[in-house]
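K.L.:
predicted coordinates and the sequence they were generated for:
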Amino acid sequence: MRAAMLNAGLARARALALTLLITLPAPAGLAQVVEAAPLDDLIAAATAGGPLAQRKLGQRYHDGDGVLQNFATAAQWFGRAAEAGDAEAQNRLGRYYHSGLGYEHDPDRARHWLEAAAAQGDPDHIFDLAAVLEPSDPEQAAALYAQAADAGHMDAAVSLGVLFQNGNGVTQDTARALQLYEAPAAVGHPRAQNNLGLLYVRGTGAPQDYDRAAKLFAAAADQGLGTAMTNLGVMYENGFGVPQSDDEAARLYRMAGELERTEADAAQAFVYDARLQPLDPGMLSGVARMARTGDPVAQFQLGWALVSAEAPQPPHWAQAARLFQAAADRGHAPSMTNLGLLYVRGLGVPQDYVLGQMWLVLAATAGLPDATLSSSALRRKMTPEQINEAQSRATQAWQKAQEDAIVFDIR
């Protein structure tokens, strides 16, 4: 009876594996990660010189939206649209030169393109130029923040308030800072609420008001601002504007600390293929046999069993890496994600952010939101050079897969 059930389970698993492969695009369609006509039309329009199409195609490559994410390719299309006068493309191109993504870091070219975009009057672009100039030219940044704030840009008003609060680029004026924070805080801007609360705690720019400060910190904390959670905790610890409570203070401090850890943990959590039923432990031996035959679904399941086990040991991580590698090489997207995370965490393989990002970019292109989250989180730990190298390697891997007629597991 048990053997019959095992055989039936293995048959279902094998049928699922075949179904996954049969229903995917044909090998020649590996690069067709969106419906052919819309992408082809966009490429044709961009190649013909349409600035809007060029910018939209650049954005697709920037986001990895239906195409392999590649900032260098995005920069090329943004550059063409920018030369034609597209303000959004000029802004994007300036930010690329500023960050060193897609192109080498070039402050002069960054400023040139950011100024070109800002000159066309979009408050978002004026704000972006101000933010880039603030460290080196706070006086000019203040003037630009004021221009954007006058046009209703809330972030610009808050940033200008910070300059007035600190006397950076302008004469220090806490009353003016408070005035600038008031309007954004009233409509729920968490950074404005937190900064305004600090002014009321200190009694600078306005009479000291612990009650109002506590309410502002609470409003910002409710929106997930960790700094405001800490500040509200201080209020409870000291009984300022709220009943004194060491327990509530401790809870808020924990929340602030856990907020960052939770985001980091989510970005490094291994993923299971949502299309598969949970793996029955009784089927492991059969799954292992299927994995040895090269079945990518079985390889993934066996790798998952190893990484999700209680307290895996180094040999388990190494074996899981080999299994995920084998399945990833066959185009299995969840395996790509998990292999990338093993490289990020240095489990079973040497820690390598470039290879980790390469696999996450490939998995994200195949349509896995978890891979997109992990890729974005990892970029914050990488240098621009590492990011550019990872995307270049992903492009090379994608092209090799085309040559080898490997079908990616596209969602």
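P.N.:
Done, it's in. Residues are numbered from 1 along each chain as shown.
K.L.:
drop to CA atoms for contacts and neighbour counts, all remaining ones
P.N.:
Noted.
K.L.:
helices or strands next to the strand or helix carrying residue 147 in the packing?
P.N.:
Using DSSP states H and E, the element containing residue 147 is helix 138-150. Here helix 138-150 touches helix 123-133, helix 154-166, going by 3 or more Cα pairs under 8 Å, 6 or more residues apart in numbering; DSSP states H and E.
K.L.:
quick one: which of those is nearest residue 226?
P.N.:
helix 154-166 (17.6 Å; Cα to Cα).
K.L.:
list the contacts of that closest one.
P.N.:
Residues outside helix 154-166 that contact it (Cα atoms under 8 Å, 6 or more residues apart in numbering): 127, 142, 145-146, 148-149, 169-174, 176-181, 184, 189, 191-192.
K.L.:
what's the angle from that helix to helix 123-133?
P.N.:
Angle of helix 154-166 versus helix 123-133, following axes from the mean of the first three to the mean of the last three Cα atoms, to 10 degrees, is 40 degrees.
K.L.:
for comparison:
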Amino acid sequence: MNIRKAVKIATVVGLLCQLPPLAAQDAGLMERARSGDPVAQTELGYVYAVGDGVEQNFPEALKWFLAGTRQGYADAQYNYGNMFANGFGVPQDLSEALNWYRLAAAQNHMRAQYNLGFMYDNAQGVEQDYAEAAKWYRAAAEQGHSAAQNALGVMYKYGYGVSQDYAEALKWLKISAESGYPTGQFNLGAMYVNATGVDQDYAEAARWYEQAASRGNLSAQFSLADMYIAGHGVERNYPRAGELYLAAARQGHSEAQYNIGEMYAAGYGVEQSYVLGYMWAEISSRTSDVFHRSRANRNRDAMTQQMSQEQVAEAKALASRCLDSGYRDCKP
């Protein structure tokens, strides 16, 4: 299950359903909402939920979303569910969110279908049920939801809720990848690396990893860096590997943090710096599991033989500053 989690999508309900911009500047919006127009009620709820031209006001957003739900409007049901899923203006209640997603999904609301699939997949507000997850992922995927297409591909790859079928996995991952979804691009690349349902093709894998990495996918950044180190599917290029490890490290990828630390210590592809090498090894130690932490500690401690006490103190301070800043301030 841990392997699967590494290639899964990250969250169930990040954002409210986006609506046309400048809704707050529409002088007639309030009037239409008060007159009972469910579309206007939902738009007004969104305006208050995100603070679009007005002060953010979750209770007011809830009021207008609820008004829309009373008329059976799917977008209102979906957004009202999101408020409960995220705890916006109400205590977080995943079971309540699930109920509203079900209502919207029954009306073919694509995002609600995806969220339902995710919740069944990950036991959020409901008992885990892979078959039910696959059902809702498929419903959303067939409407063009790229994250659902990726998720359905992963279900087929591992045989969760469906019969394992690499051809179907490849089909859905390719559709997701071609839509520009970075997780789908990474997962498709992994199929080519591991010869899962296709002949092994490092060049094709690198092509998809490159696209995902350029969109900020940290797993793709890390895996593509490995390919540049090994020369698999691409020409060996240590500077490019260093750039990619660093990009993933700044997103919290502990193995990338370890690797870029080694590169700084040795001067491979980057300007040699024991201070930065120690810093990244220390960060990797703090963010890793037990096995990888001990490895990072050994690497970090070995560097101290080449460093002054002042440099070690500087590196420790840098590591703390880097972590405290959310990886925004990691330079000496």
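P.N.:
It's in. Just so it is clear, the model here is predicted, and its values are computed rather than measured.
K.L.:
TM value for the aligned chains?
P.N.:
Overlay of the two chains. TM-score (TM-score structural alignment, normalised by the length of the second structure): 0.63; 228 aligned residues with a Cα RMSD of 2.5 Å.
K.L.:
tabulate the helices and strands packed on helix 138-150 of the first structure (CSV), appending distance to residue 79 of the first structure and mean neighbour count.
P.N.:
Shown next, in CSV, are those (distance: least, Cα to Cα, whole Å; neighbours: other Cα atoms under 10 Å):
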stretch, distance to residue 79 of the first structure, mean neighbour count
helix 123-133, 16, 23
helix 154-166, 27, 24
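K.L.:
residue 342 of the first structure: which of those is closest?
P.N.:
Between those, helix 123-133 lies closest to residue 342 of the first structure; by Cα to Cα that is 35.0 Å.
K.L.:
the closest one aligns to what range in the second structure?
P.N.:
Mapped onto the second structure using TM-score structural alignment, helix 123-133 of the first structure covers residues 110-120.
K.L.:
buried set for stretch 184-194 of the second structure?
P.N.:
For stretch 184-194 of the second structure, the neighbour count (16 or more other Cα atoms under 10 Å) marks 184-193 as buried.
K.L.:
may I see those organised as TSV, with secondary structure added?
P.N.:
Compiled in TSV, these are given as follows (DSSP: H, G, I helix; E, B strand; the rest coil):
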residue	secondary structure
184	helix
185	helix
186	helix
187	helix
188	helix
189	helix
190	helix
191	helix
192	helix
193	helix
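K.L.:
just the buried residues of the contacts of helix 154-166 of the first structure.
P.N.:
127, 142, 145-146, 148-149, 169-170, 172-174, 177-181, 184, 189, 191-192.
K.L.:
for the second structure, what's the longest helix?
P.N.:
Secondary structure of the second structure per DSSP state H: the longest helix is helix 309-324.
K.L.:
quick one: buried residues of that one?
P.N.:
Buried residues in helix 309-324 of the second structure (16+ other Cα under 10 Å): 311-312, 314-316, 318-323.
K.L.:
then stretch 68-85 of the first structure?
P.N.:
Buried, per 16+ other Cα under 10 Å, within stretch 68-85 of the first structure: 68-82, 84.
K.L.:
which part of the second structure matches it?
P.N.:
The aligned range for stretch 68-85 of the first structure is 55-72, by TM-score structural alignment.
K.L.:
which SSE is the residue lying closest to residue 56 of the second structure once chain neighbours are set aside in?
P.N.:
Leaving aside its sequence neighbours, residue 56 of the second structure sits nearest to residue 48 (Cα to Cα, 6 or more residues apart in numbering; 5.1 Å). Using DSSP H and E, the element containing residue 48 of the second structure is helix 38-50.
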